[in-house]
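**Q** got a structure for you, letters missing:
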């Protein structure tokens, strides 16, 4: 057997990414059809953590414009390598306040805002940089503090803080379904919380919910953004640039 050439490897990866994207888009379309929704209402956010910038470029070539990272030290260099592609960058991981300035320098949307100190840090960084990130309140739907999020009872207070903070826009809410439980119940609760936020802040219409394993349930409950990595790009791998 002849060794695989570099060009064959690149072509093979392009085929893998295209196939993964086609499958995910079909799943989104089917979920929207079942829920009586227009697929145009749902934004696919490609989670590219641990994957190389070359995969981001492949996705961009296939029409994916929303890309997410969850670690600042990985995201910054990758954003730089993908400059000029017209991408919207999302930060979806737990965020330390000392990373706020770095994240604001490239993130258009920050999904994981869950405390007042972080609002203040993001606001200060935004004011200095002249950028204006869209911020989502991360809602805790279980008791696992390691996963981040603010208690449902405190969501409206934090939403008000974001809306009033210099340099920030309140986009809506985000959550991760609890492990080992019915995601539909969790996403139904999130939709109710999102509706309460919109009563005070009508423009905050984003509901970021659903990943590779539960995107159909999230869409059924009104998700506007689904964050998909594994189903799109395969199992996590070390970055090779």
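**A** Everything's here; your move. Note that the structure is predicted; figures quoted are calculated from it, not measured.
**Q** can we go C-alpha only for contacts and neighbour counts from here?
**A** Fine.
**Q** for residue 236, which non-adjacent residue is spatially closest?
**A** By the measure of Cα to Cα, 6 or more residues apart in numbering, the closest residue to residue 236 outside its immediate chain neighbours is residue 50, 6.2 Å from it.
**Q** give me the neighbour count for the one you found.
**A** 17 (other Cα atoms under 10 Å).
**Q** contacts only, for it.
**A** By Cα atoms under 8 Å, 6 or more residues apart in numbering, residue 50 lies in contact with 74, 236-239.
**Q** who wins for neighbours among the residues you listed?
**A** Highest neighbour count within the contacts of residue 50: residue 74, with 15 neighbours (other Cα under 10 Å).
**Q** distance check, the residue nearest to residue 236 against residue 9.
**A** 18 Å (Cα to Cα, to the nearest Å).
**Q** got it, and residue 20?
**A** Going from residue 20 to residue 9 by Cα to Cα gives 16 Å.
**Q** more neighbours: those two, which one.
**A** Higher neighbour count among residue 20 and residue 9: residue 20, with 18 against 11, using other Cα under 10 Å.
**Q** is it fair to say the more buried one lies in a helix?
**A** Yes - per DSSP: H, G, I helix; E, B strand; the rest coil, residue 20 lies within a helix segment.
**Q** who's in contact with the residue nearest to it when sequence neighbours are not counted?
**A** Distance criterion Cα to Cα, 6+ apart; nearest residue to residue 20, sequence neighbours excluded, is residue 232 at 4.6 Å. Neighbour list for residue 232: 17, 20-21, 23-24, 46, 212 [criterion: Cα under 8 Å, 6+ apart].
**Q** got another, please set it beside the one above:
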């Protein structure tokens, strides 16, 4: 590695360290304001579009939970990070297609985006080849019930494939999967507080049926405080940690 490359790596690591300190402070302050223990909230660093080198730098700074949303990028990156010897957990947080399930279960420890019964079935079949513990699954729920966007429907009258009770039950019944909880994104145009308050109610109803489904993945760089106020256990942080994303080709 040239001196210039070493300097660039050092500069990037310093940038990431500064951003990480700021995000950790925000999370700690949000937990304090909500009367919650800081240990209740896990930060997932969403590293999509960023190189394996950034993942390795974050791992060196103590970040162990990494998020990706495109299998074609994530699979190679996970392999490169593993080859470098870093011990991280991968969260698949993007829209998941049934034909990508076999690839995703090869590296992901947690999948945040199951929103249909057929998708749950495909993921369960793919995960049967895992020799270790079951794949953790969060059911993605639609807060506003818009069928044009991803997410299972919590409201009555939802179609069978995307009805939240049916999706959760299918995940819970699969021996190769473990129903961990819910994931959601605040809808465009909604105040985060309104969105996450509604999500908290949906999560409480799910836990009544599935007491072990305690994880709640909600909140990103711009709204993590509101999410923590309403019970988020995982916040998915991208731009606040890694900077503005490069354009994908």
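**A** That came through, no problem. None of the values given here were measured: they were computed from a predicted structure.
**Q** TM-score for the pair, please.
**A** The pair, once superposed, lands on a TM-score of 0.94 when counted by TM-score structural alignment, normalised by the length of the first structure; 236 aligned residues with a Cα RMSD of 1.4 Å.
**Q** any idea how far the counterpart of the residue nearest to residue 236 of the first structure in the second structure lies from residue 217 of the second structure?
**A** Counting by TM-score structural alignment, residue 50 of the first structure lines up with residue 49 in the second structure. Residue 49 of the second structure sits 21 Å away from residue 217 of the second structure, going by Cα to Cα.
**Q** show me what contacts the aligned partner of residue 220 of the second structure in the first structure?
**A** Using TM-score structural alignment, the equivalent of residue 220 of the second structure in the first structure is residue 211. Contacts for residue 211 of the first structure (Cα under 8 Å, 6+ apart) come out as 226-229.
**Q** and what of residue 35 of the first structure?
**A** Counting by Cα under 8 Å, 6+ apart, residue 35 of the first structure touches 219-220.
**Q** contacting residues for the residue most central in space within the second structure?
**A** Centroid-nearest residue in the second structure: residue 93, 4.4 Å away (criterion: Cα atoms, centre = their mean). Residues in contact with residue 93 of the second structure (Cα under 8 Å, 6+ apart) are 67-69, 111-113.
**Q** how about residue 152 of the second structure, what's its match in the first structure?
**A** Aligned counterpart of residue 152 of the second structure in the first structure: residue 150 (TM-score structural alignment).
**Q** might one say that that match is in contact with residue 116?
**A** No - in this structure, residue 150 of the first structure is not within contact of residue 116 by Cα atoms under 8 Å, at 10.1 Å.
**Q** map residue 231 of the first structure across to the second structure for me.
**A** Using TM-score structural alignment as the criterion, residue 231 of the first structure maps onto residue 240 of the second structure.
**Q** ok, the equivalent of residue 69 of the first structure over in the second structure to residue 60 of the second structure distance?
**A** With the correspondence set by TM-score structural alignment, residue 69 of the first structure lines up against residue 68 in the second structure. Distance, residue 68 of the second structure to residue 60 of the second structure, by Cα to Cα: 19 Å.
**Q** quick one: which of those two has more around it?
**A** Using other Cα under 10 Å as the criterion, residue 68 of the second structure and residue 60 rank with residue 68 on top: 25 against 14.
**Q** and that one, how far is that from residue 12 of the second structure?
**A** In this view, residue 68 of the second structure and residue 12 of the second structure are 20 Å apart by Cα to Cα.
**Q** same check, this time on residue 86 of the second structure
**A** Here residue 86 of the second structure is placed at a distance of 18 Å from residue 12 of the second structure (Cα to Cα).
**Q** equivalent analysis for residue 178 of the second structure, please.
**A** Distance of residue 178 of the second structure to residue 12 of the second structure, computed by Cα to Cα: 37 Å.
**Q** the two: who's more crowded?
**A** Legend: neighbour count by other Cα under 10 Å for residue 178 of the second structure and residue 12, higher for residue 178 (20 against 16).
**Q** helix or strand for the more buried one, which one?
**A** Using DSSP states H and E, residue 178 of the second structure sits in strand 177-183.
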